[in-house]
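> could you look at this predicted model? Sequence included:
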Amino acid sequence: MDDETESLALAIGHRVREQRQAREWTLDRLAAEAGVSRRMIVNVEQGAVNPSVGTLLRLSDALGVRLPALVHTRGAASDLVEVTRRGEGAVLWTGEHGGRGVLVAGIESPDVVELWDWTLEAGERHASEAHSTGTRELLHVIDGEVVIEVAGVAHGLAAGDALTFAADVDHAYANRSSSTARFSLAVFELGVGSSHRTAGS
């Protein structure tokens, strides 16, 4: 891991441990609630791994907190405004050719909205597991061409095109062209963690 990635991994680990301990949960309890291994929880809390977006989503839902609360170093904020400056977003995915998925902003749970800035280099693809029931995504292509796969059906988009889709099924973003593609992505998820809060969190 480079310094930026290591710093983010340590910050995520601290926040996950803090949230788990606030609920007086054991490592085994969080592992069971999130559907990930105990070893993964240990590695995340120690900052020893750069967890996947899927793992982070499972942890945030199990803990009943929004994903940005686990990954963001807060920028300037007040009761009305929270600012994330250029370069302050959390890089949560890096492609094999240098593409990046950056979480740049989000609003509080239980109804979560996340704003992402994605870059896919030629030939890169990011697959996502189905999110919780009712989750929707809105995507707008800024540069290049992107193929969005939703439940096995591919939808080709060019610069200026937009797509809204149900994200509670398996989906993926791919760049099948020979040039860089960039898109903005908003994720809307209802009731994050609500099923776990009633179980004692």
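That came through, no problem.
> going by C-alpha atoms from here, please, whenever you check contacts or count neighbours.
Fine.
> how far away is the residue nearest to the spatial centre of the chain from A130?
Centrality entry for the chain: nearest residue to the mean C-alpha point is V53, 4.7 Å, by Cα atoms, centre = their mean. Counting by Cα to Cα, to the nearest Å, the separation of V53 from A130 is 12 Å.
> burial measure for the closest residue to L10 other than its chain neighbours, as a count.
Computed as Cα to Cα, 6 or more residues apart in numbering, the closest residue to L10 that is not its neighbour in sequence is G47, at 4.2 Å. By other Cα atoms under 10 Å, the residues close to G47 number 20.
> structure two is appended below for comparative analysis:
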Amino acid sequence: MLTEQEEIEESVSDQLRILAAELRRHRKERQLSLETLSALSGVSRSMISKVERGETVPSTGTLSRLAEALGTTFSQLMVAHPVESEIVVIPADRQPILSDAVSGYQRRCISPVLPGRGVDWVLNTLPPHGTSGEFVAHRRGVEEYIYVLKGRLEARVGSRRVQLEPRDALYFQAHETHQFTNLGAGECEYFLIINSSGLRG
């Protein structure tokens, strides 16, 4: 019987394996070399190689840059295979989680990866006074929606800053850099929906 710590370590190992395989698959499907993906994303070749070998957990900012360069979504890099069913249940223990060891920022993917649908639904948790780090600008047509569950959140979109309280909501077009900061002394939890369906021609 595994201890709780062993279960956590096994879950992280499984997630690293999936992320490594999916990043490599998306890169090869687009016929991109490590050098080309590095140039497109601004992520070093050595970092991409380490992620593809399952040797490191990338920061959320790094994963965001790689997803944008590959023309895919955060969730599509975290899940092994797209789901076909119109009714999908994702048990809590099967929801991919990416934790940034340095900042303590955590992203839990709660939307299924459905073919032909460009929507990511993520539950984010920021530690006290923590920050998400800066996310790269998405392509025009990508929209983001925020709903704060608890805590006080500052959202910076380009040069503009807004402060959100629990139950406040925010919408923005995500073609500028953006960053989220917990303004409080407790954890801040918020839902984030990234809608890239507007990119479909």
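Noted; the coordinates are in hand. Every value quoted in this text rests on a predicted model; they were computed, and no experiment measured them.
> next up, the contacts around the most far-flung residue of the first structure relative to its centre.
When distances are taken from the C-alpha mean of the first structure, S178 lies farthest, 26.2 Å away, according to Cα atoms, centre = their mean. Applying Cα atoms under 8 Å, 6 or more residues apart in numbering to S178 of the first structure gives the contacts A122, G123.
> is it in a helix, a strand, or coil?
At S178 of the first structure the chain is in coil, as set by DSSP: H, G, I helix; E, B strand; the rest coil.
> what do we get in the second structure for it?
Aligned counterpart of S178 of the first structure in the second structure: A185 (TM-score structural alignment).
> likewise for V36 of the first structure?
V36 of the first structure maps onto V43 in the second structure, by TM-score structural alignment.
> isn't that match up against E68?
No - with contact defined as Cα atoms under 8 Å, V43 of the second structure does not reach E68; the gap is 11.5 Å.
> what sits up against the helix ranked longest in the first structure?
Secondary structure of the first structure per DSSP state H: the longest helix is helix 3-22. Residues from elsewhere that reach helix 3-22 of the first structure (Cα under 8 Å, 6+ apart): 26-27, 30, 44-51, 59, 63, 70-71, 90-91.
> buried subset of these as a ChimeraX selection?
Buried residues among those (16 or more other Cα atoms under 10 Å), as a ChimeraX selection:
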select :27,30,44,45,46,47,49,50,51,59,63,70,71,90,91
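> I'd like to know which of the contacts of helix 3-22 of the first structure are part of helices.
Judged by DSSP H, helices contain the following of those: L27, L30, V44, E45, Q46, L59, L63, L70, V71.
> what lines up with the fourth one in the second structure?
Spelled out, it's E45 of the first structure. Using TM-score structural alignment, E45 of the first structure lines up with E52 in the second structure.
> so what's that match up against?
Contacts for E52 of the second structure were tallied using Cα under 8 Å, 6+ apart; they are L19, A20, A21, L23, R24.
> which of those has the most neighbours?
Counting by other Cα under 10 Å, top hit in the contacts of E52 of the second structure: L19 with 26 neighbours.
> aligned to that one, what sits in the first structure?
Superposed on the first structure with TM-score structural alignment, L19 of the second structure falls opposite I12.
> may I have the secondary structure class of the spatially closest residue to the match of V36 of the first structure that is not a sequence neighbour?
Leaving aside its chain neighbours, V43 of the second structure sits nearest to T62 (6.7 Å; criterion: Cα to Cα, 6+ apart). With three-state DSSP as the basis, T62 of the second structure sits in helix.
> give me the number of residues near the residue opposite T62 of the second structure in the first structure once aligned?
Residue pairing (TM-score structural alignment): T62 of the second structure is matched to T55 of the first structure. Residues lying near T55 of the first structure (other Cα under 10 Å) number 17.
> now do T55 of the first structure against A159 of the first structure, distance only.
Applying Cα to Cα to T55 of the first structure and A159 of the first structure gives a distance of 30 Å.
> now swap in V16 of the first structure and tell me
V16 of the first structure is 37 Å from A159 of the first structure, by Cα to Cα.
> and what of G95 of the first structure?
For G95 of the first structure, the distance to A159 of the first structure - Cα to Cα - is 21 Å.
> list the contacts for the match of V36 of the first structure?
By Cα under 8 Å, 6+ apart, the contact set of V43 of the second structure is L37, T62, R65, L66.
> and what of G89 of the first structure?
So G89 of the first structure contacts H72, V102, L103, V104, A105 (Cα under 8 Å, 6+ apart).
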